[in-house]
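A.B. asks: let me see the structure of the following:
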Amino acid sequence: MKVSELKETCEKRVGNFKSYANLSTDEVNNLEKEIGHQFPEDYREFLKTYGCVESGSEEILGYGGPKHLDMLEERKILLQNSLINFQENLCPISRDGFGNYDCLRISNGAADVVWWVHDGNGCIHKIIASSFSAWLDEFCEQAMQ
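C.D. replies: Next up, the predicted model:
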């Protein structure tokens, strides 16, 4: 799914869609500097178009909206917790309510999406999508339920 199709798709399937901010290119660049990684182009587009999103009971973490949707703050909390192994190249994009996250796993400006599980000391359980755009398809399916 293209990032530009997210709003229309969620509204058709769920009936509601709320985005909170759209970031400028400079704001996205500053966010990348702060985390020390370049986002893949599709997540950059998401941040510039929507910032962060709620649709039905589903959320996509980003930047520029309410604190509970702030990827940067959530990431800082996870990185500071010495009891878990949250890797520095992970950026949480969604949570399941049980302490587990769907995360971008960033490497050289590209990223797949992994399911990070907090059990034990925290680990990547499995790859769930080859890209943020592919992950959006699954997000819309979950938002329908």
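A.B. asks: when you work out contacts or count neighbours from here on, use the C-alpha atoms and nothing else.
C.D. replies: Noted.
A.B. asks: what's the helix or strand for the residue most central in space within the chain?
C.D. replies: Against the mean C-alpha coordinate of the chain, by CA atoms, centre = their mean, the closest residue is Ile93 at 1.8 Å. Taking DSSP states H and E as the definition, Ile93 sits inside strand 90-95.
A.B. asks: quick one: contacts of the next helix or strand after that strand?
C.D. replies: Beyond strand 90-95 in the direction of the C-terminus, DSSP H and E gives the next helix or strand as strand 101-107. Strand 101-107 is contacted from outside by 37-40, 89-95, 111-117, 132, using CA atoms under 8 Å, 6 or more residues apart in numbering.
A.B. asks: which members of those residues are classed as buried?
C.D. replies: Buried residues within the contacts of strand 101-107, defined by neighbour count using 16 or more other CA atoms under 10 Å: 37-40, 90-95, 111-117, 132.
A.B. asks: need the longest helix for the protein.
C.D. replies: The helix spanning the most residues in the chain, taking DSSP state H as the definition, is helix 132-144.
A.B. asks: Proceed likewise with the subsequent sequence, for comparison:
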Amino acid sequence: MSNIQKAFKIIERNIDEADFVGAVPIEVINNCQSDLNLKFPKSYIEFLSNYGLGDIFGEEIYGLGVEEVGIPHVKWITLELRKDVNLPNHLVPIYNTGYDNEYYCLDCSKISDSEDDNAPVISFISADESEQEYELIEKDFGTFLYKLLKEAME
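C.D. replies: You can find the predicted model right below:
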């Protein structure tokens, strides 16, 4: 079983603790990818297709399925950070750590198609570009979500 499937099991077993908007149509996901001029990794597309966006155990995951007027809308926050703090175009913020404007982002630079899951989760701190370290957090979105939920449950 993949890590994204394990994460979905945690969500389903703890649905009373969760607040997700629900499934997002693939057309909406494709439009967002087109508007951001990049491709999402497979595991993130699965998350959007099943849950859209929302939170569980107080952990908010950015996504799609609500009006595009602020957090947690992934297109809105991506465009805002591109404009305000020069977020590189291949990064997509999916989670705010709560510390010093630090976001965990999908690095979508190597994604070739919708079956590709080669997008590590890295940290981005909206600060001076010369100080940016881009620390690797997890190898993919599914692993990130699974570990985040596992830790949040403990």
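A.B. asks: once they're superposed, tell me the TM-score.
C.D. replies: TM-score of the superposed chains, computed with TM-score structural alignment, normalised by the length of the first structure, equals 0.85; 143 aligned residues with a CA RMSD of 2.2 Å.
A.B. asks: after superposing, tell me the mean distance of the longest helix of the first structure to the second structure.
C.D. replies: Helix 132-144 of the first structure, aligned to the second structure and superposed, deviates on average by 1.6 Å (mean CA distance after the TM-score superposition for the first structure).
A.B. asks: distance between that helix and the chain's centre?
C.D. replies: In this view, helix 132-144 of the first structure has its centroid 11 Å away from the chain centroid, taken as CA atoms, centre = their mean, to the nearest Å.
A.B. asks: what angle do it and strand 90-95 make?
C.D. replies: With axes from the mean of the first three to the mean of the last three CA atoms, to 10 degrees as the basis, helix 132-144 of the first structure and strand 90-95 are set at 20 degrees to each other.
A.B. asks: give the buried residues for helix 132-144 of the first structure.
C.D. replies: In helix 132-144 of the first structure, residues buried by neighbour count (16+ other CA under 10 Å) are Phe132, Ser133, Ala134, Trp135, Leu136, Asp137, Phe139, Cys140, Ala143, Met144.
A.B. asks: the helix or strand harbouring Phe8 of the second structure vs the first structure, average distance?
C.D. replies: In the assignment (DSSP H and E), Phe8 of the second structure maps to helix 3-13. Here helix 3-13 of the second structure is compared with the first structure after superposition; its mean distance to the aligned residues, by mean CA distance after the TM-score superposition for the first structure, is 3.7 Å.
A.B. asks: and the contacts of that helix?
C.D. replies: Applying CA under 8 Å, 6+ apart, the set of residues contacting helix 3-13 of the second structure from outside is Ala18, Ser43, Phe47, Ile56, Phe141, Gly142, Thr143, Leu145, Tyr146, Leu149, Lys150.
A.B. asks: just the angle between it and helix 141-153, please?
C.D. replies: Using the same axes, to 10 degrees: helix 3-13 of the second structure against helix 141-153 is 40 degrees.
A.B. asks: helix or strand right after helix 3-13 of the second structure?
C.D. replies: Sequence-wise, the next helix or strand beyond helix 3-13 of the second structure is strand 18-20, with elements assigned using DSSP H and E.
A.B. asks: on the three-state scheme, the aligned partner of Glu80 of the second structure in the first structure is what?
C.D. replies: When the first structure is aligned by TM-score structural alignment, Glu80 of the second structure is paired with Ile77. Under the three-state scheme (DSSP: H, G, I helix; E, B strand; the rest coil), the conformation of Ile77 of the first structure reads as helix.
A.B. asks: which residues does Ile77 of the first structure contact?
C.D. replies: Remark: with contacts taken as CA under 8 Å, 6+ apart, Ile77 of the first structure is in contact with nothing.
A.B. asks: thanks a lot, see you next time.
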